[in-house]
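**Q** give the three-dimensional model of this entry:
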Amino acid sequence: MAAQPPICDFGWKAVDAELPGVDGNAHRIFDHKGPNGLLVAFICNHCPYVKAVIDRLVRDAKDLAELGIGTVAISSNDASAYPEDSFENMKRFAEEHGFPFAYLHDEDQSVARAYGAVCTPDFFGFDGDLGLQYRGRIDASRKQAAPDDTERDLFNAMKQIAETGEGPTEQVPSIGCSIKWKDAA
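**A** Below you'll find the model as predicted:
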């Protein structure tokens, strides 16, 4: 089922946590912040929306690193109900796509809840002081192949944040598969 996050809550402060990464190490989210900001991307392995944009996210993360913005990706889906999103499959997915950023597992879903993540992909763009400045889409393609001349909404917003500390006032929300929440115990 497709889901869409709410509009950007400008200035909302990022939440730190330590999560296991597919590289076998534990990672603190804030350790991935660059001098000009941090992009936190909630993704998963099986979602067609993520599969459609993952190579563009890898490209954007590489380009953003040059602007002093770090990137971290987090998978919070219930892997018991969706085995394709298991930690082992996260490792495979990251390797297949050449992730230049840490891919972390939020098994208890506490980080997704703390951020208010709604869908995959769900992008949170923070300034150098870790205040939220962007909560929008990667580009207009959604789950289609993007033509080469497609405007890079996420990259352009994060570039603006790196240069000015502020995100664009007009933002188009991301859309994707809903986060697969575990049943309440």
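**Q** use CA for all of it now, contacts and neighbours both
**A** Noted.
**Q** packing partners for the biggest helix by length in the chain?
**A** If you go by DSSP state H, the chain has its longest helix at helix 48-65. Where contact means 3 or more CA pairs under 8 Å, 6 or more residues apart in numbering; DSSP states H and E, helix 48-65 is packed against strand 69-75, helix 87-97, helix 153-164, strand 176-178.
**Q** want to put them side by side, so please do this one too:
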Amino acid sequence: MAVSPPVCDFGWHAPDFFLPGTDGRAHRLADVAGEKGTVVMFICNHCPYVIAVRDRIIRDAKDLQALGIGVVAISSNDAGAYPEDSYERMTELAEELALPFPYLYDADQSVARAYGAVCTPDFFGFDAGLGLQYRGRLDASRKAAGPADLRRDLYEAMKQVAETGRGPAEQIPSMGCSIKWKDAA
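**A** Now for the predicted structure:
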């Protein structure tokens, strides 16, 4: 079932994290933060919504990094129930796609909970001071990639953040698969 995150809570401060990456190193928020802003995205390997736009995520990440925006991806899905989302499979995918950003594993799901992430993909765009300025979609794609000329919502929003420090007032939430939470003990 597709789910959408809530609207942007402007100024909400990004929670810190310390997570293992597919590059074999652990990363903190400060390690990935950009001079002009930061995108923290929750993705996973198996979600059809993510698979449909992986190439666009990579394109936009590279273009945003060129503007001084840091980019990081985090997978928080229950790998016990979804083995495709295991750290080992994440590492394989990161190598296969030559991801231009750290891909981190949130095994205990504490980071997803701290951010209030609800779906994959779920995009959080922060300003230089790590205040939330964007909580919207990549573009209008759904389970299949839309036309190549779709408006690049995430890119345009974060370009605005890099230039002005402020995200757009109008934002359309992302849509995707729900995060696969572990059963409560």
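**Q** post the TM-score for the overlay when you can.
**A** The TM-score (TM-score structural alignment, normalised by the length of structure 1) is 0.98; 185 aligned residues with a CA RMSD of 0.7 Å.
**Q** thinking again about what came up before, quick one, which of the helices and strands packed on helix 48-65 of structure 1 is nearest to Arg142 of structure 1?
**A** Distance to Arg142 of structure 1, taken as CA to CA, is lowest for strand 176-178 among the helices and strands packed on helix 48-65 of structure 1, at 7.9 Å.
**Q** so which elements touch the closest one?
**A** Counting by 3+ CA pairs under 8 Å, 6+ apart, strand 176-178 of structure 1 packs on strand 2-3, helix 48-65, strand 119-120.
**Q** out of these, nearest to Arg142 of structure 1?
**A** Nearest of those to Arg142 of structure 1, taken as CA to CA: helix 48-65 at 6.4 Å.
**Q** pull out the buried positions in the closest one.
**A** Within helix 48-65 of structure 1, the residues that count as buried by 16 or more other CA atoms under 10 Å are 48-54, 56-58, 60-62, 64-65.
**Q** picking up where we left off before, switch the helices and strands packed on strand 176-178 of structure 1 over to a markdown table; also include distance to Ile179 of structure 1.
**A** As requested, those are arranged in a markdown table below (distance: least, CA to CA, whole Å):
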| stretch | distance to Ile179 of structure 1 |
| --- | --- |
| strand 2-3 | 8 |
| helix 48-65 | 12 |
| strand 119-120 | 5 |
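**Q** only the buried residues of stretch 3-19 of structure 1, if you could.
**A** Of all the residues in stretch 3-19 of structure 1, those buried under the rule 16+ other CA under 10 Å are Ala3, Gln4, Pro5, Cys8, Ala14, Leu19.
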